[in-house]
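Colleague: Prediction below, plus the sequence it came from.
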Amino acid sequence: MKCGLCFHHCDLQEGQTGLCHARENKAGHIVTNNYGQITSLALDPIEKKPLYHFYPGSSILSVGSYGCNLQCPFCQNYEISYDHGSMVRVEMTPEELVHQALALVDEGNIGIAFTYNEPLIAYEFIKETFIKAKEASLKTVLVTNGTITTTYLDDLLQYTDALNIDLKGFRQDIYDRLNGNLELVKTNIIHAHQKAHVEITSLVVPTFNDALEDMEKEAIWLSHIDPDIPLHITRFFPRYHLLNQYPTSIPLLKQMQTIALKHLHYVYLGNV
């Protein structure tokens, strides 16, 4: 059985799990092992997603599971991204998650954000939750690496209000080192922007994706979609396999911000 959810199209034998650690061939069907499996649950400021131009000052119930379909050596949430389920704290149905979100409305909650690990590998759970969230007049948010197959993304966009999409570099050779696909991410940014609010995050890792000319190309490309798309240029701190790497230079981030602002109206620095 081939899993068609993302560009890897994992060809899975009976009982085998895909690269994402979450989707498995069971009795000739691709099933989602992390369906409703929650590792992280917190009421976060919306700016932490980061979304600066979507209901600023509000909070959102942020939900994480486990698994990811990329292999980033600098992963900031590697404990759950590369987990196989040992970090699960609670199991929830879509109805229970929506009920939890509604119970927090008086505390400023506007909805549900799937984040922390790569949420879209749990496509089925997200779709069912978002349908019920919209019925309850809640806002729906995805924080994603953007590497889902575009047809699946288009399906989810019917029920999605906002996305923050990671753009991890602007060359395919950068994405090759992550086992990723730049053109798919670019296509999905275009599709998402047509139907929802979109902000972009680029984590800048020294010696990995820190070329000024790449940032300018990225900003120019985004400006051709919409110069009002907010871009978050984020500082790297040593994590996972890059513990011996140094944090990103703040002067370099400011240079990148200056370059990007030549083409985009809203460029923010994160983790500084």
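Modeller: Arrived safely, thanks for sending.

Colleague: make it CA atoms for all contacts and neighbour counts henceforth
Modeller: Will do.

Colleague: Ile250 and Gln257, how far apart?
Modeller: Here the distance between Ile250 and Gln257 works out to 10 Å (C-alpha to C-alpha, to the nearest Å).

Colleague: what does Glu183 give?
Modeller: If you go by C-alpha to C-alpha, the gap between Glu183 and Gln257 works out to 23 Å.

Colleague: Between those two, which has more neighbouring residues?
Modeller: The residue with more neighbours, out of Glu183 and Gln257, is Gln257; 23 against 14, by other C-alpha atoms under 10 Å.

Colleague: mind checking how far the more buried one is from Leu182?
Modeller: 22 Å.

Colleague: got it, and Gly270?
Modeller: When distances are taken as C-alpha to C-alpha, Gly270 and Leu182 turn out to be 22 Å apart.

Colleague: cool, Ile190 as well?
Modeller: From Ile190 over to Leu182 (counting by C-alpha to C-alpha), the distance is 13 Å.

Colleague: In addition, the following structure is provided for comparison:
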Amino acid sequence: MMSLIQVASLLCVALIVQAFPSRNGWISVMASSTFSHYILAVLYARPKILSLGSDPRYRLPLLIVALIGATAYLSGFPIVIFFGLHHAFNEVYLLDRQCDSRELPGHAKVRTADLFTRLFVYFTIVRHHNHMTWIADELLFAGLAASSLAYVYLLICEQPSITRALRTASFQLIGLAMVAVSFFADIEFLMIVLYHVVFWIFYPLMKISKAGASAITRYLVATFGITAIFLLISPLSALPFSLTAEAFNHQLVVWAFVHITLSLPLSTAHPEWIVRWFRPRLREASQIGTAS
């Protein structure tokens, strides 16, 4: 299912980019849908936000996370790198939470190799971005080759079944295919952002669908409704109060730092130590279980 969502997301990105003759057109759609993604992430995480805000045990972790995000933004840390880390962690740990082999010996090594491979896939694809030119292409290719080989070796050791190994590695295979495409087509950083957002439009549908058709309808109406509102003030709009491309993109970057920072305490698509950091009760239960 995850691979189908990935392929569907890639197809949507291709269609959106092709639908607009001007670059500002698809970027406006990307930015508007990203703002929608930011807002819905907060709305759906409202219970967790209230829980974090009301529990004094979370204050220090939240302060540290806020300082990390603020420092990254104020210091001018490249968003292409900040987002890349967020994107890679999301994909690796989101898939890992659904992996039926995560309790097997050696799985942590597979996951680590998976993470490094995804990072190298991402950075290799965006290697022409102006904030990535400090890394030699040869280093990226070498890192991609080394991490991919390590991932394949460790995965085969963990998954003797070729079918299961291929199913587990499907995300990686598609990523490597996109690296190959990047040699013939210009895959921009913002296209990957658009892919990330489209993926996160599709992915929650699996969980929301369990609540019935009305829940799906509310989610889709909210998603596309908020996107439409932002399109009205985007550079694509002819309305007199629409923002310039520079102003719109600036807001996109500002709120990207906020969103990525907030995802650390709110999302489980991160390393276990981060997840446990914001779930003291889970940590305490684990300690009690160990003591007993």
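Modeller: Arrived safely. Just so you know, these numbers come straight off a predicted model, no measurement behind them.

Colleague: So after superposing, what's the score?
Modeller: A TM-score of 0.27 describes the superposed chains when it is computed by TM-score structural alignment, normalised by the length of the first structure; 127 aligned residues with a C-alpha RMSD of 6.4 Å.

Colleague: quick one, which of Ile190 and Leu182 of the first structure is more surrounded?
Modeller: Neighbour tally, Ile190 of the first structure and Leu182, criterion other C-alpha under 10 Å: the higher count belongs to Leu182, 20 against 15.

Colleague: wouldn't that one be in contact with Asp166 here?
Modeller: No: shown here, Leu182 of the first structure and Asp166 do not form a contact pair, counting by C-alpha atoms under 8 Å, at 10.7 Å.

Colleague: Thr32 of the first structure: neighbouring residues, count only.
Modeller: Residues contacting Thr32 of the first structure under the criterion other C-alpha under 10 Å number 20.

Colleague: how about the nearest residue to it, chain neighbours excluded?
Modeller: Nearest residue to Thr32 of the first structure in three dimensions, chain neighbours excluded: Arg23, at 4.7 Å (C-alpha to C-alpha, 6 or more residues apart in numbering).

Colleague: The one you found against Val31, yeah?
Modeller: Yes: with contact defined as C-alpha under 8 Å, Arg23 of the first structure reaches Val31; the gap is 5.6 Å.

Colleague: Settle it for me: which of these two has more neighbours?
Modeller: Looking at Arg23 of the first structure and Val31 with other C-alpha under 10 Å, you find the greater number of neighbours at Arg23, namely 25 against 17.

Colleague: Can you give me the neighbour number for Thr71 of the second structure?
Modeller: A count of nearby residues for Thr71 of the second structure, using other C-alpha under 10 Å, gives 12.

Colleague: do the same with Val181 of the second structure
Modeller: Here the count is done by other C-alpha under 10 Å, and Val181 of the second structure has 13 residues near it.

Colleague: measure it to His87 of the second structure for me?
Modeller: Taking C-alpha to C-alpha as the measure, Val181 of the second structure and His87 of the second structure are separated by 19 Å.

Colleague: circling back: relative to Glu124 of the first structure, how far out is the residue nearest to Thr32 of the first structure?
Modeller: Applying C-alpha to C-alpha, one obtains 11 Å for the distance of Arg23 of the first structure from Glu124 of the first structure.

Colleague: again, but for Tyr78 of the first structure
Modeller: In this view, Tyr78 of the first structure and Glu124 of the first structure are 23 Å apart by C-alpha to C-alpha.

Colleague: With neighbour numbers in mind, choose between the two.
Modeller: When neighbours are counted by other C-alpha under 10 Å, Tyr78 comes out ahead of the other of Tyr78 of the first structure and Glu124, with 20 against 16.
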